[in-house]
Structures are given as C-alpha cells and as structure tokens.
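# Output the structure for:
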Amino acid sequence: MSNGVSVRVLAVQQALETEFSLVEASGNPSSVGSCVARVWLPPKNEATWLLKRYAEDVTYLHHILHLPSVRQQMEDLYKQLSLGLRIEPCHVALILSIFASTAYTLTPLTGGDAVFTNEQTAVKCAFLWSKMALDVLEHSSRSTPGSIEDIQATIILSFVIFNFEGFTMRFRALSASALTMARDLSLHRLDARPDRLPGPHAPLDSDIGREIKRRVWWHMVSTDWILALSGGPQEGTYLMHPAHMRVNYPRNLDDRDLDRYNPQYSRPLSQPTAMTYTLLRIQLADICRSAIDALPPPFSDWGEVNYDRFISLDQRFEAFIRSLPVFFRLDEASRHQSRDVEHQYPQIIVQRYILWSTLQGRRSKLNQPFLTRVSMNPRYQYSRKVCLQSARCVIELKALMDHDMASLASAHVRLATFLHNYFLATAVLVMDLCLNKEGGSSEDRRQEIVDACRVLQEAEATSPMASRFLKSLMDILQKYQIQVLPATTVPDVRPLSANTGASGVPDPNLSDRDLVNPNQILPSTYDPLENANIDDLWQNFINLDQNCSPGSWDHLFSALDSRIV
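Here you go, the predicted model:
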C-alpha cells in the first residue's frame, strides 16, 4: 500500500478467472474504499519473463530505458511488496506499462503461451494493465513531484494506446503530458551550461542517468516533429522548437557500454548499436520539422507556393536515403550484406522497415498536395512520381517483411505506425487512379489497390487500427461516390462508451476515458474475408465525377486524415 495505491500479486490466469480484472480496473472509488488506484501484478517469475520479452521484442521500438536499472527496480519492487514496505507509484506505473506493451506485441511464436493461453488473453491483459497504469499515473501526478519513470511510463503507454485506438485525443494528451513533465524536470536544458542551470539536481545526475534522459527527451521531440508531417488535426504544427532546448543527441552506444567510455564518446552511425535506429529517426524527424517550417500552412492556397522549395525539401529525403548505413538500406544487396549485423542485432530487421515506412510516408505526404494538381502544371509530375513511388514502397514493405521475418511479420504489420502509413499509401493509389487515367495499366493499378486492401482486411482480425483504417477508407470514399466494399464487410469498432464494460455488457461505472475493449476488437468468430470477394473488388471500385477540383481532393485527403483520430 502506498498513498492510495493498492497492489495485489496474482498469476495472470488467476486474475482473469476472478472478478478482479473487471472490478479493480474500473477505477470506481466507491467500490474500493479509500484506494485511489488498485492494481494487480503477476508473480515474480511471470514478471521476469515479461520483462525479458520486453527487452527482446519491444524496447527497440522506443529505446528510452536503461534495462539493467529497470531490472533492479523490478527486483526492489517485488521485495518491497513481499515485506509490506512502501512502494513508489512511478515504479508501479512503469512496470505496468512494460507489461502492457509486451502483452500487446506477443504472439504464440514469441512464446506468448508461456504466460497467456492465447493471443486474445494477451491483448486483454494489455488492455487491463494499460488502464491500471493510467490510474496510477494520475494518482502519481497528484501526490508526487514527478520523475523520469513517470515520463517513461507515459511514453510506453502512449505506444500501447496508439496501437489500441489510433491518433486519438487520449494519445495526443499523453504525449503532451510527457513533454510537460519533462520540462518540469528541466530535461529541455539538460546540457545547458551548469553555471546557467537553475535546477540543483541535474549536475548531480550520473552519466548513465543523463544519457537516459537524453533518450527520453529526443524520443518525445522526434515523435512530435514526425507527427507534424503526418496528417490529422495537428498537421503543420509541433510543440518543441529546437531553439527552446539544450539537449545533446543520445550516444550511439549499447547499454552495456555506457559506463565503459567517457561521456562524450559515441560510435559513428556506420557501426550498428541498439541506438542507431533512434538516431536515424531523430535525423528524419529534423527533416520533417524543417519541411513544416518551410511550407505554407495546410489551409493556405497551395497554388501560390514556390514549387522549387518543395523540390529542395524532397531532395533532403533523398539525401537521407543515400546517407543510410548499409544495414538500414532496403535493396537486396544491402540486406544480404547485413546478415551478420542482423544476427548480432535482430531488431534491426524490424527497425529498418519501420524507418522506411515512416520515411516514405512523410515523403509522400510532402508531395501529396501536387498529386491532385498535375493538370495545372506539368512540373508537378515530379511530385506525382515521388508520391506514387513512396506509396508503393510502403505497400511493398509487407512482402519484404514476410520474406525476412516469415510469420512473425503479422505481429509487426498490426503496429499502428506501419498501418497508418500503409493506410495513407493505399489512399494515394486510389486518388491517383481516380485522377490520372493515363498513368499506366488500369487493371494493374486496380489490382494493386485490391492487394493493399487485402492486407488491411487480414490485419483487422487482430488489430483495431487496421479495421478502423479500412472502414474509414471505405466510408469516406463512398461519401465521395467512389464505390467500394459494402459496409457490412468491416466490423463497427468503437471505443468503449460510458455504459460499456470490459466484458462488453453495460457498466455504469466506466466513463468515456476507458480504452477500446479487447472483446470488441477481437471477436473470436470474425472472418475478415468472409463477407467479401476481394478479388472482384476492382470491378466496381471507381465511379467518380472527373470534374472534381483540386480543392475537393484536398478536402478528401483531409477527411481521410481526420478519420485516423
């Protein structure tokens, strides 16, 4: 017990077989007496296994933890629980967020059946642990001054919630909350001159502690900048300006090497480490930020912009591609040359595809306004070509993932980051087929759209994001008189309403804050291809008035962006 946080230790199956997972996760104060947050943790052996899976299968997606320190924190937490000692809410929140993200990404092939009986059980646990972690974080924000663990837990939870719900207000609020906590802890001036730093604690940080704070800070900032060029309500805006921070880049070192070298040493990016992907992601994010600074606002008249500036910005993406180390390049020769690196760092395979998906998604987004204006200026053919190349690259990544990662690819295809880019890439192909009838074989272009929709249909069986993306694409295109799949082929996936409980039955104790229900997103009898003959989809896919203005297409792209949230 710690200031209103009550923790019980129960095996996963035991917890799911009781009413604990339904009643305790509701966060209803009237049902738990004086407790503000009441949570359950798995026994130590299951917790150790979950942390091990996190270290191997999740942490490389957001490398913001020092895993040796986290292992010690978890060891201390379970010791304190066994002795009945006071525990820190931030440590509970961090451990819960780790368990939630691990459970979400597990599959039977990654050993998920060691703790969870099936994939649906794992997703349900991810849902419950996320809800509990949010409750503990809310309590921690009211009862403590904040800590780096609070920020880390918030970042990891935002990853889980993004995959559950998409780019929702909750995800954006969590991301903004993490940045606010970081500024409160002076992370934005971590490497300012000590004699100008008013905070008394930063100079006392260990070298490892300061390095972890750099990782945390730059993960948040790079996410902020990438999302600024991703569509949605925040398009064209970001929260952190580089002039408002004094934080060095993280070092290109593995955790085990942080205390082996002097604090200024970093390996070149040509040498792979667990941090190389993070540093490349920061470089890509900086290009996105520069593009946002140079472009007119999304609501301005794109017909009056300086197109040479667009070409210059696009060439920055091209230069970034040329600068990639060989083990992050996509061509077959480079991938073959990188087999030894992949053996040493297996996560690089997934990181490579996420980086390329993000890169090509942003590049396509940059050129997208001119895709609909090719008839206005022949120079815009450059943007159409780049936009289509980027979209097709994103779609072709699925085949490469299937080849390089075999059946494990399905677990990573359902990640919202990849699905978001895949969704928008499919939309680009649809728009081009509508607008540019002379752009190549109509049958081939229609078939690639059908194949892309098939991937989303296959992914929706285990991903609420895929289901929502496909439904959004179909709904919006139908609104604009583009004939697509009938609405019955895509299940209605909604966040929990105020009267829906974790079992899908009415529960007045839950509010609109609650996460998407795993029982709604993973119906056991649902077959995504049962209600549609997707091979015949192209026969009635397009029926659009060709007199639509570019502004109308801008509104359509905007509608697609807004349906992501």
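# use CA for all of it now, contacts and neighbours both
Fine.
# Look up how far residue 86 lies from the spatially most central residue of the chain.
For the chain, the residue nearest the mean C-alpha position is residue 417 (4.5 Å; C-alpha atoms, centre = their mean). Here the criterion is C-alpha to C-alpha, to the nearest Å. By it, residue 417 lies 38 Å from residue 86.
# With residue 334 instead?
The gap separating residue 334 from residue 86 is 53 Å, by C-alpha to C-alpha.
# Over to residue 543?
For residue 543, the distance to residue 86 - C-alpha to C-alpha - is 65 Å.
# To compare with the earlier structure, here is another sequence to fold:
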Amino acid sequence: MHQAVKLFDHFVLALNPSHGILHIPSARDTLKETYKTIQDNDEGPSRGGLLLLFSIFAGASIAWTPELLEALDATPENAKAAFKAYAHAAKVVLDDASTPILPPTTALAATATLAHVLFNSDDGFPVRMLELRNRCLVMMRRLQLHRLDTVTSRQERSVTGCNWIEIEVQRRIWWTTVASDWLGGFSGSLMEGIYTFQPRQMNVRVPANIDDEFLSASGEAQGLPLSIPTAMSSFLQRLKLADLCRQVVDELPAPVDTNHEKPDYSLVVDIDRRLRQYLDELPVFFKLDPASIRQSEKICKERPYIAWQRIMGHFSVHARICHLHRPYHLEGARNPQFRYSRNACTESAYKVLELRRLMDEQRENSAFRPERFWVVMQHVFMASLTLATDVSFNPDAPDAEARKENVMSAYRILERSKGESSVLVEGLQRNMQTLMETLRSKPSSSAKLTRRPDDTAETRTEPANFYQQNLPSFPVQGGTHSSEWDPDSAGMDQTLSEFLEVVPDLDVNQWMSLLGDTDVQFGIP
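Below is the predicted model:
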C-alpha cells in the first residue's frame, strides 16, 4: 500500500496536470477501496478500479524522478520494468471481453489515462495509443456522451438523479478527446487537415473551471471565471486553442485537393493574427512576458504546475505558427510578399527552442520531463530543421554562425534524450537520415548531391571538435542523463552537419516539398 500511495501521488504531481480528466479525490478513494477489498479477501476489486490503478501506476513509473526512485528504493531500470508490467496488466484487464468493465465511467477514464500514458512512452507508439483512442470513442458512443447535456438528458437527470462528479468527469473525458482530435488537425502530423468530432453533432457542456475538492456529487458545479487559476485552467485554454485549430482546418484547402492549391495568403496572415490573439487573451498567469511572470509569482508558488503549463501552452502555439508559415519560409527570402512569413517562421522556431530550454529550468519545481514527451521532441526537431534550412540558404547572414550553433545545440538536446526515450530519439535520427538519403537522390538546380563516405573516425572528427569548442546555447539542466553526453558518438550531429552542407544545392520548391513530407512522418500531437 505504501508503494501504491507513492506512485499515485507521483502521478498526480507529474502527469495529471497535463491530463486533467480524473477527479483526484474519487480516484484516491478507488485506491483505498481496492486495497481494502484485497486485504479483506472479499469477492475481488472492480475491474474498472484495477484498470484505473494500473494505468495510474504505469504513468507514475514512466514519469519517474530521482526523488521517486529514492523513496521507493528503486533504480531507473526498475521503473522501466514496472511501467511495462503495469501497462501490460492494464491491457489484460481491458482485453478481457468475458464481462463488461464496471463502473463504465471509471473504465473510460482509465482507458483515456492509459492512452495518455502510452502517448508519452516508447512502448508501441503510436499504434497502441491510436487503438486505445479508438476504444475510448466506442465507449463514449456506448455511453451516449455526445448527448450528455441535451434537454432530454438534463430532464432525465432531474427526475432520476445523478452523481454530478461523474457527469463532470464524463465532460472532461469527452472534451480532452475532442481537443486532441482538433489539435491534431493542424499540427503537421499524419492527421493534418482532418478531424473526427463535428460540433453540430454534440451537446456537451465544457467542464467547470473549478478545483476537484469543490466538486460535489449532489449538485452541478458552478465554474469560476477563467481569470482565476484552478487545476482546470490549462485544460480549458487547451480546448480554446483546439477550437481555433478546428476553424483553421475548415478554412485552409483540404489535404485531398488534387490541385494542391495554396490558400490565399491573406488567410495565412489572418490565422497568424488569431493565434497571436489567443496568446494575448490568455489569463495573466499563462502569459510569458516579464511583467506577467512577476505578477504571477505568488500563483506559481501556490500552484507550481502553472509555470510549466504556461510554457507548454506557448510551445504549442509557436509550433503551429512555425508550421503555418513554413511553406512560405524560404520564398520569403526572395519575394517581399512573403517576407512576413519568413520572419514569423524563424521567430517561432527560435521560440520553440527557447521554450524547450525553459522546460529544463522548471525541473526543480515539477516532475514534468520534456525529454519523454513525443510531442515536445517532434516540434523541437521540426523547429531545428526549419532553422537549419534557414542557415543553409542564407550562409552569409551576419548571424549565420550563431544560428548554426543554436541549431546544433537543439540537436544535442535530442541526442541527450536517448537515455530517457531511446526509441523516440532513434526515430528522429532515422527521419533525419532518411531525409539525407532523399536529398542525395534529388537532382538540384546547380549540382547533383553526392554521397559522403560512410561513418568513419575521420568523418566524426570535425563535428566533435566543433562542439568541444562551442558551448551549447540550450543546455540541459538537472537529471542524471545530462552526464551521458559523449561528443565522439554524436551520430545525429554528424548527420546535421552534412545536412547544412548539402541543402543549398537543392531547388527551393524541391526542398519545401521534401520538408512537407518530413513534417507528416511523426506521430499524432
């Protein structure tokens, strides 16, 4: 029981602020009831309760910190093994079709939690996560969640009664699923340009802006204004951004358009304006300007998770601004009409890298580990690739060397993450290497790209020496993995150096087409 409580508390600290669907007091009651049932040798705990706890324990294990390991007298290897064991146990419960998993809302919350956990793991991503999301969709349809707040449903509840905490959890599950769907439609992923959930086909109220301890089973929650911070603040702001992404998908040309039409450029500028307006309209505690940060110091001290939720919110927006302008990025260097896109794209790419650095500064105040989040890795990679392209096509710019070092430093961050999420980093490396092979095979306007010799000690010397002479601009702070960096094994760095040399030989249109292909090789945001 001691270990279970430690894992539960760590999940609440590390993953729940980015998840936000569970009613933590109720989940804690499930923990106590499950262990009491086991100790009393009763008929056995509910399968829904077991599924929820296995999902929570898997999440806590994958989000391990040195402090958690010390409290449990465990090692990183123990944590990774525990994650696999708990995730497997959860899947066994979920796959047992002999009887329904009860209670249904707990089972749905557990499945959504497991999907969230696997989304940030090396274990079978992204196939298993997509499978679980599809399962959640089937379960939500079975529970008729899309009509949760129709007039008929509300009248039925007024007659028969209900548990309002359960209703609120159902709203959270519905809207986090919808938000993920809409965000994925405008992100540069495989789901670019499409979404599943149609607003006119649902009638579900947005969850209340209220902390869990103020929810009551006997009465409907009355939310606070969005200007007041709660544990649901980030959830609700994410939903606002998701709705904006849905609008963008509706307005931009469909990805199945056979004419490959580009949108009217005025629409691109207008979408950029709306994304920036979203940032301007954030509550003060989610703004990143120095005055707002100073004004929010007390809030962040009371609610430490606000600081990194603030960073992640801006990270998500700037990744999308960069993605929006990327098709015009290089053209903006030669065509004044698109100069704004070039500036906006590079500025947001730099913001993505700077925000990634700020995530490391929050390590002491949060159990959040960005190097284990696929979405973070994806956007850092694409921002770095964008800036690398900018450097390659503008090698004589006054700040070219500084830009090059920033890009190299960002790639070193990805390389350092190997100890945390080896499969994710290796996936990024494979994408970079595939990109290089494609570059070599494409004819250019000036010359054929030639293949460089295979990796040898000689070919590794130049980048290794370069890094030893130049300190990283984006250092990783804290964590045991930071000491694992070995410049002599910098495979990704060598690939990037080669990339910087050969890209200028490629025609701009060829390059933008290739970059677009790379953009969609990643997972679902």
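# Now name the helix or strand holding the counterpart of the residue nearest to the centre of structure 1 in structure 2.
Under the alignment (TM-score structural alignment), residue 417 of structure 1 maps onto residue 375 of structure 2. Assigned by DSSP states H and E, residue 375 of structure 2 falls within helix 374-393.
# Can you tell me which helices and strands that helix packs against?
Using 3 or more C-alpha pairs under 8 Å, 6 or more residues apart in numbering; DSSP states H and E, the elements in contact with helix 374-393 of structure 2 are helix 305-329, helix 339-361, helix 400-416, helix 422-441, helix 491-502.
# Would you check the span in structure 1 matched by the first one?
Counting by TM-score structural alignment, helix 305-329 of structure 2 falls onto residues 347-371 of structure 1.
# rewinding a little: output the helices and strands packed on helix 374-393 of structure 2 in a markdown table; the columns should cover distance to residue 67 of structure 2.
Formatted as a markdown table, those follow (distance: least, C-alpha to C-alpha, whole Å):
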| stretch | distance to residue 67 of structure 2 |
| --- | --- |
| helix 305-329 | 17 |
| helix 339-361 | 16 |
| helix 400-416 | 21 |
| helix 422-441 | 22 |
| helix 491-502 | 31 |
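# what residue of structure 2 takes the place of residue 218 of structure 1?
In structure 2, residue 218 of structure 1 lines up with residue 175, judged by TM-score structural alignment.
# average offset between the host helix or strand of its match and structure 1?
Per DSSP H and E, residue 175 of structure 2 falls inside helix 164-184. When structure 1 is superposed, helix 164-184 of structure 2 averages 1.0 Å from its matched positions, counting by mean C-alpha distance after the TM-score superposition for structure 1.
# So which elements touch that helix?
Packing partners of helix 164-184 of structure 2 (3+ C-alpha pairs under 8 Å, 6+ apart): helix 104-119, helix 233-251.
# Most tightly packed of the ones you listed?
Per residue and on average, the most neighbours among these fall to helix 104-119, with a mean of 24 (mean count of other C-alpha atoms under 10 Å).
# Which stretch of structure 1 is that helix matched to in the alignment?
On structure 1, the counterpart of helix 104-119 of structure 2 by TM-score structural alignment is residues 147-162.
# what range in structure 2 does stretch 313-321 of structure 1 sit on?
Counting by TM-score structural alignment, stretch 313-321 of structure 1 sits on residues 271-279 of structure 2.
# can you pull the buried residues of that stretch?
Residues 271, 272, 275, 278, 279 are the ones in stretch 271-279 of structure 2 that count as buried (16 or more other C-alpha atoms under 10 Å).
# repeat for stretch 59-73 of structure 2
Buried, per 16+ other C-alpha under 10 Å, within stretch 59-73 of structure 2: 59, 60, 61, 62, 63, 64, 65, 68.
# okay, how far is it across it, tip to tip?
Start and end residues of stretch 59-73 of structure 2 are separated by 18 Å (C-alpha to C-alpha).
# With stretch 411-419 of structure 1 instead?
Taking C-alpha to C-alpha as the criterion, the two ends of stretch 411-419 of structure 1 lie 11 Å apart.
# Same question for stretch 518-529 of structure 1.
One end of stretch 518-529 of structure 1 to the other measures 20 Å (C-alpha to C-alpha).
# and if you look at stretch 205-218 of structure 2?
First-to-last residue span, stretch 205-218 of structure 2, C-alpha to C-alpha: 18 Å.
# Contacts for that stretch next, please.
For stretch 205-218 of structure 2, the external contacting residues (C-alpha atoms under 8 Å, 6 or more residues apart in numbering) are 23-25, 148-149, 162-166, 168, 171-172, 175, 221-226, 230-233, 236.
# If we use 7 Å, what do you get?
Stretch 205-218 of structure 2 is touched from outside by 23-24, 149, 163-165, 168, 171-172, 221-224, 226, 230-233, with contacts defined as C-alpha atoms under 7 Å, 6 or more residues apart in numbering.
# What about residue 192 of structure 1, how many residues nearby?
Around residue 192 of structure 1 there are 15 other residues, counting by other C-alpha atoms under 10 Å.
# cool, and the one 4 residues further on?
The tally of other residues near residue 196 of structure 1 (other C-alpha under 10 Å) stands at 8.
# in stretch 265-273 of structure 1, what's buried?
Neighbour counts over stretch 265-273 of structure 1 (16+ other C-alpha under 10 Å) mark 269, 272, 273 as buried.
# Show me those residues that map onto strands.
Within the buried residues of stretch 265-273 of structure 1, no residue falls in strands by DSSP state E.
# Show me the helices in the stretch 151-300 of structure 2, by range?
Counting by DSSP state H, counting those that start in this stretch, the stretch 151-300 of structure 2 has helices at residues 151-160, 164-184, 233-251, 265-280, 290-295, 297-302.
# Residue 80 of structure 2: which of the ones you listed is closest?
Among those, helix 164-184 comes nearest to residue 80 of structure 2, with 26.4 Å by C-alpha to C-alpha.
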